[in-house]
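# predicted model follows, preceded by the sequence.
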Amino acid sequence: MTVAPKKDRLSPPLMLAFRAAYDARDARKPIELRDQYGERVIAGRRSTGRFPISETLLRREVSHDVETLLNTIALESTLDLTGYACVRTSILNYGFPDIANRSIDEVTDEELSDALRMSLTTYEPRLDRKSIRVRRDTTVDPEQLKLRFFVQSDLKCEPLNVPVEFVADVDLDSGDIQINRL
């Protein structure tokens, strides 16, 4: 007999534990708990396991991390990494190519689309690599100096993968990328 998975409870990413501890700002607060015999008791914050989270919270965490990834300038933007294939895909090159110092004519839609896909497949392991699709939204007025891309993927979760779709707005003046609706 199999038990049907609860669709509203997902396995959290490991980084959620670190972010929750940072948000609580309690890592340096001493905890001296003793039982009735004077023996030290392990504090709850150190002994709790990973707790299931809601789909909404998981989407918010991934959205935050994707926006951070895409607004971090990759090392390859400042150094020529030709001949250093391992460095190009390592954490040393984490981020997105710098487009702020390039003119609008130098940046093509295909180049940005490929760079988005490459950054997500390389540095966001929670997204299923095979499912990442990036397409340009052509309804945005070119006068706004902004490009919009729709990104679809599956978020790898236990017990089920969660389909996600978000919008990446690329500001061609500043190079900033804003993530909406994850």
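That came through, no problem.
# can we go C-alpha only for contacts and neighbour counts from here?
Will do.
# count of neighbours near the closest residue to residue 5 other than its chain neighbours?
Setting aside the residues directly before and after it, residue 5 is nearest to residue 159 in space (C-alpha to C-alpha, 6 or more residues apart in numbering), at 6.4 Å. Residue 159: 13 surrounding residues under other C-alpha atoms under 10 Å.
# now swap in the one 5 residues further on and tell me
Applying other C-alpha under 10 Å, we find 15 other residues in the vicinity of residue 164.
# by contact count, what packs against the host helix or strand of it?
For residue 164, the element it lies in under DSSP states H and E is strand 162-171. Identification of packing neighbours for strand 162-171 by 3 or more C-alpha pairs under 8 Å, 6 or more residues apart in numbering; DSSP states H and E yields strand 146-155, strand 177-180.
# may I see the buried residues of it?
162, 165, 166, 167, 168, 169, 170, 171 (16 or more other C-alpha atoms under 10 Å).
# turn those residues into TSV, columns for distance to residue 116.
Listed next are the buried residues of strand 162-171 as TSV, based on distance: C-alpha to C-alpha, whole Å:
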residue	distance to residue 116
162	20
165	14
166	12
167	11
168	9
169	11
170	10
171	14
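# just the helices and strands packed on strand 162-171: most buried one?
strand 146-155 (a mean of 20; mean count of other C-alpha atoms under 10 Å).
# putting a second one here so we can go through both:
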Amino acid sequence: MTSLRNKDNLQISLLDRLTDDQPEISSEPRDKRGFSQAKLRENILRDLNWLFNSSNLATVENLEEFPEVESSVLNYGMPDFTGHTVSGINVPEIERLLKKAIFDFEPRIIRRSIKVKLNLDEKNMGQNAMTFDIEGELWAEPLPLQIYLRTMLDLDVGDVKVYDYSGSS
């Protein structure tokens, strides 16, 4: 029986499988076909940054009559938080929305493992910014990989930045 290396057992997104970083080369060497843990983490960060910085359809359309659309790709992204203030924001609702976006659009993070919590450390809080810690497990064989993310939400401009806080990248 052939033993599988860890990099052969990571879940690569469809986008990454279809992207050719070197189109001038017609075939890839065998050693370049693998996918490392560091590359998986890098791609998860990229995809979460895209997800959290995209405005969803529910921002401009009332989806109450179409509940199935709420969790579909038509509603990819997050509500627009621009112009809100820290004092006027519903923190549990933001935590829920971040978690729901990950549930709906990032299947490489195991659902039951996702935790989203406001980081109350004042050095991570701006005058009109909030910081959330996201913890979860990435799907991998033979064991899931732990991931710890720090997510900074700037309410003035609606910008979200996601950083790997795992200590490994």
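On my side now, so go ahead. Predicted, not measured: the structure shown is a model, and the values here were computed from it.
# helices of structure 2, start to end?
14-18, 37-52, 67-70, 91-105 (DSSP state H).
# now render these as CSV, adding mean neighbour count and distance to residue 118 of structure 2.
As requested, those are exported to CSV (neighbours: other C-alpha atoms under 10 Å; distance: least, C-alpha to C-alpha, whole Å):
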stretch, mean neighbour count, distance to residue 118 of structure 2
helix 14-18, 9, 30
helix 37-52, 18, 16
helix 67-70, 13, 24
helix 91-105, 17, 7
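# mind putting those into a markdown table with distance to residue 121 of structure 2?
Listed next are the helices of structure 2 as a markdown table, based on distance: least, C-alpha to C-alpha, whole Å:
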| stretch | distance to residue 121 of structure 2 |
| --- | --- |
| helix 14-18 | 35 |
| helix 37-52 | 22 |
| helix 67-70 | 33 |
| helix 91-105 | 15 |
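# out of those, nearest to residue 3 of structure 2?
Closest of these to residue 3 of structure 2 is helix 37-52, at 17.8 Å (criterion: C-alpha to C-alpha).
# equivalent range in structure 1 for that closest one?
Alignment note (TM-score structural alignment): helix 37-52 of structure 2 is matched to residues 55-70 of structure 1.
# and the contacts of that stretch?
Stretch 55-70 of structure 1 is contacted by residues 8-10, 12-13, 16, 94-96, 116, 119-120, 123-124, 126, 177-180, 182 when judged by C-alpha atoms under 8 Å, 6 or more residues apart in numbering.
# still on that earlier bit, can you pick out the most distant pair from the buried residues of strand 162-171 of structure 1?
162 and 171 (28.4 Å).
# what residues sit buried inside stretch 58-78 of structure 2?
58, 70, 75, 76, 77, 78.
# structure 1: which residue goes with the third one?
Spelled out, that is residue 75 of structure 2. If you follow residue 75 of structure 2 across to structure 1 using TM-score structural alignment, you land on residue 93.
# any idea which of the helices and strands packed on strand 162-171 of structure 1 gets closest to residue 84 of structure 1?
strand 177-180 (27.0 Å).
# the closest one corresponds to what range in structure 2?
Counting by TM-score structural alignment, strand 177-180 of structure 1 sits on residues 160-163 of structure 2.
# one more: stretch 157-165 of structure 1?
Stretch 157-165 of structure 1 maps onto residues 140-148 of structure 2, going by TM-score structural alignment.
# tell me, how many residues neighbour the residue lying closest to residue 94 of structure 1 once chain neighbours are set aside?
Leaving aside its sequence neighbours, residue 94 of structure 1 sits nearest to residue 74 (C-alpha to C-alpha, 6+ apart; 5.4 Å). By the other C-alpha under 10 Å criterion, the neighbourhood of residue 74 of structure 1 contains 20 residues.
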